[in-house]
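Novice: Predicted model and sequence below, questions to follow.
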Amino acid sequence: MSSSELDTGVPAPATIEVDEAYLAFVRERRAAILARLEAACARSGRSASEVTLDAVSKTVGPAEVLAAMRAGYTSFAENRPQELVRKLDAFAAAGIEAPRFDMIGNLQKNKINAVLGRASLVQSISSLTLAQAVSSRAERTGLTVPVLLECNVSGELSKGGFAPDEVRAAADELGALPALSIEGVMCMAPAHDADAARRTFAGARELREELRGRMGFALPTLSCGMSDDFEIAVEEGSTLVRLGRIVFSAEYDLA
């Protein structure tokens, strides 16, 4: 699928201008985030080098992404294929090497081609049928797609993903798909409930361990934790946290 087939209606800028005041804010905020990350790792006997920060850029534009890159972020995430394409086009038009972008949102089958070869990691493989569709499209183009299995560990009806029993039952079929490289598990926790978040993250870690045994894969990545709960996720073993508002918004309260 070409960029024109996912026209966002917003032309890619020929240049990307970074506001220096905003850059200073992002740098200061990053220092605060890293301090919290290091403290969470220390509490759980881990090294901060074990955890990747995905800066979730879905609510900001290319200029804010570039500011975050200059502040030290190297990995970003988008939840809509259209926005992924728009940002990559903007960097290409400006002659700037684009950073890594992951796909974290619900992936519709008719948008699979838009992320192939563009997203470094598709974190939202939420069903066997979606996994089969991604593998089939990728196989036709000679690609192997790194993916995470999105698992609804909390059981909330509002959240997508495999139920734990579903992913267990599908493990053999998932593992046999020729064009997928299954790298681990992704989950989301209930909002505004620290105890429920901890149970969810611990459950995701245990599910990943079980799937390692069933599938015979290393599954190095456990993607869980967002702006409000990433410290709990890190304490429970997360190797990749997805941070949006806390990275990009001055309105986010760190207290």
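Specialist: Yes, it's here. Numbering: from 1, shown residues only.
Novice: can we go C-alpha only for contacts and neighbour counts from here?
Specialist: Noted.
Novice: I figured residue 91 hits residue 97, correct?
Specialist: Yes: in terms of CA atoms under 8 Å, residue 91 counts as a neighbour of residue 97; the distance is 6.5 Å.
Novice: quick one, which of those two is more surrounded?
Specialist: Shown here are residue 91 and residue 97; by other CA atoms under 10 Å, residue 91 has more neighbours (22 against 9).
Novice: tell me the SS of the closest residue to the more buried one other than its chain neighbours?
Specialist: Distance criterion CA to CA, 6 or more residues apart in numbering; nearest residue to residue 91, sequence neighbours excluded, is residue 98 at 5.8 Å. Under DSSP: H, G, I helix; E, B strand; the rest coil, residue 98 falls in the coil class.
Novice: also this one, for the comparison:
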Amino acid sequence: MDIKQNLTHIESEIKLACQRGSRSEDDIAIIAVTKYVSVETASKALDAGIRHIGENRAEEGTAKIEKLDKPATWHFIGSLQSKKVKHMIDKFDYIHSLDRISLAKEIQKRMPEGRKMKCFVQVNVSGEESKSGLSPEDTLSFIKSLEEFPAIEVVGLMTMAPYTENPEETRPVFRNLRLLRDSIKDLNLSHAPCLHLSMGMSNDYVIAVEEGATFVRIGSSLVGKE
């Protein structure tokens, strides 16, 4: 597994996708999803030039951060139980899975005074029962309700598209999230600038970038599995 070579290929694919969508590749951040790999592999990812790391479990992710001890921006990308917030709140820079008030309350309670947690609101655009997240119809009212939690900044929306052998089939999911994000961003809510879109994984990140992704979450095709 040559992470540097994988990164070069992914960056090339993103560059082409940006050209097709008249976007700047500088607007897209690659999150290396390291939940299935060792601390050593995560370290190699940072040495290869990656600056964003994604983990999906609170205790395991926190332990990896402490062991790695290298400059990085850490993203919590999995479903987050309220009782787990205390284990990770002072280690991660972003949470990609805010989808209920009980979780917002716990983030507010645990966040160090004077700091804000950058959060993506998770939206279940596809409507799959197996996926977490708000329905698109409930997303705006939920975001408006977050105004009462000053420790939370809604930086964008996140979704997971259905896995499919033909990535083109994911395009409507990503497009609909972008349209929803645009409608919320246009409201100019002070607590929810909603500038970003966290969408696209190893099998569909090219389509996600074409449709407006600003963060793509890539695991196996970047850092592999161990």
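Specialist: Looks like it came in fine. Owing to the predicted nature of the structure, the values given are computational and were not obtained by experimental measurement.
Novice: what's the TM-score for these two chains?
Specialist: With the length set by TM-score structural alignment, normalised by the length of structure 2, the two chains reach a TM-score of 0.92; 223 aligned residues with a CA RMSD of 1.8 Å.
Novice: residues in contact with the residue nearest to residue 91 of structure 1?
Specialist: Shown in contact with residue 98 of structure 1 (CA atoms under 8 Å, 6 or more residues apart in numbering): 88, 91-92.
Novice: ok, the closest residue to residue 127 of structure 1 other than its chain neighbours - how many residues close by?
Specialist: Distances taken as CA to CA, 6+ apart place residue 162 nearest to residue 127 of structure 1, at 5.9 Å, with adjacent residues excluded. Neighbours of residue 162 of structure 1 under the rule other CA under 10 Å: 21.
Novice: separation between whatever residue of structure 2 lines up with residue 162 of structure 1 and residue 162 of structure 2?
Specialist: Alignment note (TM-score structural alignment): residue 162 of structure 1 maps to residue 134 of structure 2. Using CA to CA, to the nearest Å, one gets 16 Å for the distance from residue 134 of structure 2 to residue 162 of structure 2.
Novice: again with residue 112 of structure 2
Specialist: Distance, residue 112 of structure 2 to residue 162 of structure 2, by CA to CA: 36 Å.
Novice: Aligned counterpart of residue 71 of structure 1 in structure 2, please.
Specialist: Using TM-score structural alignment, residue 71 of structure 1 pairs with residue 48 in structure 2.
Novice: what do you get for residue 88 of structure 1?
Specialist: Aligned by TM-score structural alignment, residue 88 of structure 1 pairs with residue 65 of structure 2.
Novice: count of neighbours near its match?
Specialist: Around residue 65 of structure 2 there are 21 residues (other CA under 10 Å).
Novice: Name all residues that make contact with the closest residue to it other than its chain neighbours.
Specialist: Leaving aside its sequence neighbours, residue 65 of structure 2 sits nearest to residue 91 (CA to CA, 6+ apart; 7.4 Å). Contacts for residue 91 of structure 2 (CA under 8 Å, 6+ apart) come out as 62, 65, 74.
Novice: which SSE is the second one in?
Specialist: According to DSSP states H and E, residue 65 of structure 2 maps onto helix 58-68.
Novice: Kindly report the same for the last one.
Specialist: Assessed by DSSP H and E, residue 74 of structure 2 sits inside strand 73-76.
Novice: Please state the offset of that strand from the chain centre?
Specialist: Offset of strand 73-76 of structure 2 from its chain centre (CA atoms, centre = their mean, to the nearest Å): 8 Å.
Novice: what stretch of structure 1 does it fall on?
Specialist: Mapped onto structure 1 using TM-score structural alignment, strand 73-76 of structure 2 covers residues 100-103.
Novice: Report the buried residues of the strand holding residue 74 of structure 2.
Specialist: Neighbour-count burial for strand 73-76 of structure 2, counted by 16 or more other CA atoms under 10 Å, picks out 74-76.
Novice: For these, give me CSV that also has distance to residue 214 of structure 2.
Specialist: Output for the buried residues of strand 73-76 of structure 2, formatted as CSV (distance: CA to CA, whole Å):
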residue, distance to residue 214 of structure 2
74, 16
75, 14
76, 16
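Novice: Buried residues, stretch 204-216 of structure 1. List them.
Specialist: Using 16+ other CA under 10 Å as the burial criterion, the residues of stretch 204-216 of structure 1 that qualify are 204-205, 207-209, 211-212, 215.
Novice: Stretch 175-182 of structure 1 too?
Specialist: Neighbour-count burial for stretch 175-182 of structure 1, counted by 16+ other CA under 10 Å, picks out 177, 179-182.
Novice: In structure 1, mark out all the strands, start to finish.
Specialist: Assigned by DSSP state E, the strands in structure 1 fall at 52-56, 75-78, 100-103, 121-125, 145-150, 180-186, 221-223, 240-243.
Novice: Could you name the stretch from those that's closest to residue 169 of structure 1?
Specialist: Among the strands of structure 1, strand 145-150 comes nearest to residue 169 of structure 1, with 13.2 Å by CA to CA.
Novice: Could you pull out the buried residues of the closest one?
Specialist: Burial within strand 145-150 of structure 1, assessed by neighbour count using 16+ other CA under 10 Å, is assigned to 145-150.
Novice: Just the closest of these to residue 197 of structure 1, please.
Specialist: Nearest to residue 197 of structure 1 among the buried residues of strand 145-150 of structure 1, with distances taken as CA to CA, is residue 150, at 15.8 Å.
Novice: Distance check, the closest one against residue 184 of structure 1.
Specialist: Taken as CA to CA, the span from residue 150 of structure 1 to residue 184 of structure 1 is 9 Å.
Novice: same deal with residue 62 of structure 1?
Specialist: Counting by CA to CA, the gap from residue 62 of structure 1 to residue 184 of structure 1 is 29 Å.
Novice: and what of residue 116 of structure 1?
Specialist: From residue 116 of structure 1 over to residue 184 of structure 1 the distance is 19 Å, taken as CA to CA.
Novice: now do residue 224 of structure 1
Specialist: Separation of residue 224 of structure 1 from residue 184 of structure 1 (CA to CA): 11 Å.
Novice: now swap in residue 140 of structure 1 and tell me
Specialist: 24 Å.
Novice: Which of the two has more residues huddled nearby?
Specialist: More crowded of residue 140 of structure 1 and residue 184, by other CA under 10 Å: residue 184, with 25 against 9.
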